[in-house]
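> Test case, fold it:
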Amino acid sequence: MKLIKLSGILLLSSSLLFGCANTDTTSTTEKEKATKNVAADALKGVTDEYRKYAIGEIEEFVKATEVFTTAVKNGDIDKAKALYAPARMHYERAEPIAEVFGDLDPKIDAREGDVPEVEWGGYHRIEKGLWDETTTKGYEQYAEQLMKDVNLLRAKVDTVEVTPDMLITGAVDLLNEVSTSKVTGEEDRYSHTDLYDFVANVQGAEKIYQLLNPALKEKDAELSKEIGARFDEVYSLLNKHKKEDGYKSYTDLSKEEVKELSQAIDALAEPLSQIGIVTEAS
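Here you go, the predicted structure:
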């Protein structure tokens, strides 16, 4: 994976110009290897930074989940409702790493119908109790299990190997998840706090873009600029729906507003999907 033009190619061109193309192939190969190493080191710095970011979000998720589950166990339904969406934002931002654990993600984030009813727990199970059944009674066990699963996620996340491909795929997947499923309102179907998830997914994708952007500018400055402008457009639309420290109920949005958001996210996802050029040789 290389971000910098191969100096060996320029050297070879010079050799041909002066009629000595075959005199230093060993040196050229060594310079090409050195260039590859520089590029790999640059991307390693990016993956290390993302790792810190994602682990930081998971740590905040642990803290927020502890307060949320305590409210559920204490029967404080109003507090639990207020904490639900902000707590989940930490998870949504870090999904490219969090979803690596195929056993834990469904336990923490499965929606009704995603898993057999007998296995369904986690945030959305408690969401149903809080908003659909307007009670915390009987949900203490779900709160206890959710806290155990979130703590286990934090313990396991240190083992994840973060690669440039994971970041590139993850950034696009975060946006696709919004535009293909979350835009329907099915994610938070009881609380209608979907806009919090939208914002967190966009923020998670933007963090990946920001980390890869210096390399992207080297490859394609116009693409870099376009992606930045598309992020600005999406945030502009999301900011219209802010309400105090949070966001409106998703059901308060008109069909036209939902369509506008969906189209803006699709318009961002298209150029963002080309960000993989940062790993290509040039």
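> CA atoms for contacts and neighbours, from now on please.
Noted.
> quick one: W131 and Y190 touch, right?
Yes - here W131 reaches Y190: they are 5.7 Å apart, a contact under Cα atoms under 8 Å.
> Tell me who's in contact with the nearest residue to A71 once chain neighbours are set aside.
Using Cα to Cα, 6 or more residues apart in numbering and skipping the chain neighbours, the partner closest in space to A71 is A80 (5.3 Å). Counting by Cα atoms under 8 Å, 6 or more residues apart in numbering, A80 touches 68-69, 71-72, 130.
> do L146 as well
By Cα under 8 Å, 6+ apart, the residues touching L146 are 69, 107-108, 121-123.
> same deal with G122?
Listed by Cα under 8 Å, 6+ apart, the contact set of G122 reads 106-110, 142-143, 145-146.
> can you give me the strands for this structure?
Taking DSSP state E to define them, one finds strands in the chain at 242-243, 246-247.
> looking at these, which is closest to A54?
strand 246-247 (22.1 Å; Cα to Cα).
> what packs against that closest one?
Using 3 or more Cα pairs under 8 Å, 6 or more residues apart in numbering; DSSP states H and E as the contact definition, the elements that strand 246-247 packs against are helix 194-219.
> how about this one, so we can line them up?
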Amino acid sequence: MLVWAVSGVLVAGAAVGAGVLATAGGSGGGGGPARASDSDGLRHTVVEVTPGGCGRGWSHPAPGRQVFDLNNTSSAAAEVYLTDAGTGAVYGEVEGLAPGTVRPMRVTLGSGSYAFKCLPDDADAVTGPTVRIAGGGKVKSGPAAVPVTQQDLIPPTLGYQKWIQDRTVELATRTDALRDAIDRGDLPAARAAWLPAHLVYERMGAAYGTFGDADGEINGTTAGLPGGVHDADFAGFHRVEYGLWHGESARGLRGPAGRLAKAVHALRDGWPDQRIDPGDIGLRAHEIVENTVQFELTGRTDYGSGTNLATARANLDGSRELLTRLRPLLKGRDSGLGGLGTAMDRARHTLDAFHHSGHWTPLDRLTRTQREKVDADLGDLAERLADVAALTDVRRTA
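Predicted structure coming up:
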């Protein structure tokens, strides 16, 4: 299950991974102009952020690891990018730099031409003077990426929407099989039908934010329900799961199974009218795995079937589907793309090792070594996918 929350995918003061541009540290607190050198041992340069003086103060450029202390002396908050003057690729960024505040941007720069771009709230972007660094020698500039536009993201989003449409049809078919088994009183067949149906839904993770109330009706948990598993509002796959693995009669499960099938059919029939926000899909690729670690690998969504590892595996399929569609945009932007693919394969193979003869090993039966490997592999993948979220974040350019 995915629980949508604002997720910090950009780490303050440093790149998230090898392929992601640097971001500013701090919370936007005040302070005067920074010193030319500081306790961190790095070269510091105070740079002005105003519509009339964007980038002013960078008069002695030099290569290497360094800090720009961005000083917003204007009356409006602003975003600030350090860009390649030729390609527009972004080496560093600060969002929400409040008036009268200073925040550091740490970057590594080699030989090349650079320019600050200041984007005040409710005003046009301003590009500062081009600054050239020569004599960088072996110093290579840190990661940079050409900003992704909303238009860039529309083709992969449309393709993904069509993929989801096909999954809703499959979901309805499999959920009907689950309901029908319960209706005829065949609980062993219902238990066999539950997981295949549930996994179809779990592969659709990037679309959950578009499902609205349907997500709770189809895949809700007891979180926030005062009555827990006996609460009248507990519904969907997990409600049926609880009954199937806790001795509830077929008669008692007919209502929950029927409501689940009804919600699934409504989702299938209404999906052609829904639209996924193109700006969300890169973030969703990361959040799918992030929430897998948080909810599936902790067993918080197990209501008796012991199939959290199967769900985690389905979540990886969903994330991989998004990555396949985003790959054309990531090529040339993410230097760690090859490592990301390797990390995805490693996590999938790790999970596959716990699937034997149609059965998945429950979390509580993993050895300590097995558990540590699962946690490590999926945690590493989640960190790498944070790069994707950062690189596909739509940045303002004008």
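> what ranges do the helices span in the stretch 101-250 of structure 2?
Per DSSP state H, counting those that start in this stretch, the stretch 101-250 of structure 2 has helices spanning 150-183, 187-202, 208-211, 214-219, 237-244, 250-270. These are given in chain order.
> ok, and which of these has the densest surroundings?
Per-stretch averages of neighbours, counted by mean count of other Cα atoms under 10 Å, single out helix 237-244 among the helices of the stretch 101-250 of structure 2, with a mean of 23.
> counterpart of that helix in structure 1, which residues?
The alignment of helix 237-244 of structure 2 onto structure 1 (TM-score structural alignment) spans residues 123-130.
> can you tell me which residue in structure 2 aligns to the residue nearest to A71 of structure 1?
With TM-score structural alignment as the criterion, A80 of structure 1 pairs with A190.
> With R51 of structure 1 instead?
In the superposition onto structure 2, R51 of structure 1 corresponds to Q161 when matched by TM-score structural alignment.
> if you skip the residues just before and after it, what's nearest to that match?
Counting by Cα to Cα, 6+ apart, the residue nearest Q161 of structure 2 is I276, at 7.1 Å.
> Structure 2: which residue goes with L212 of structure 1?
With TM-score structural alignment defining the correspondence, L212 of structure 1 maps onto L326 in structure 2.
> what's near enough to touch that match?
Here L326 of structure 2 is in contact with 156, 282 (Cα under 8 Å, 6+ apart).
> Kindly report the same for V80 of structure 2.
49, 93-95, 97, 116-119.
> for L261 of structure 1, same thing?
Counting by Cα under 8 Å, 6+ apart, L261 of structure 1 makes contact with 234, 237-238.
> again with T175 of structure 2
Taking Cα under 8 Å, 6+ apart as the contact definition, T175 of structure 2 lies against 193-194, 197, 260-261, 264.
> Give the closest residue to R179 of structure 2 in space, chain neighbours not counted.
By the measure of Cα to Cα, 6+ apart, the closest residue to R179 of structure 2 outside its immediate chain neighbours is A257, 5.3 Å from it.
> Quick one: map that neighbour onto structure 1.
Mapped onto structure 1 by TM-score structural alignment, A257 of structure 2 lines up with A143.
> For that match, give me its contacts.
For A143 of structure 1, counting by Cα under 8 Å, 6+ apart, the contacting residues are 69-70, 72-73, 122, 126.
> Next, the contact list for the residue nearest to G276 of structure 1 when sequence neighbours are not counted, please.
The shortest distance from G276 of structure 1 to any residue other than its chain neighbours is 6.1 Å, reached at I168 (Cα to Cα, 6+ apart). Contacts for I168 of structure 1 (Cα under 8 Å, 6+ apart) come out as 208, 273, 275-276.
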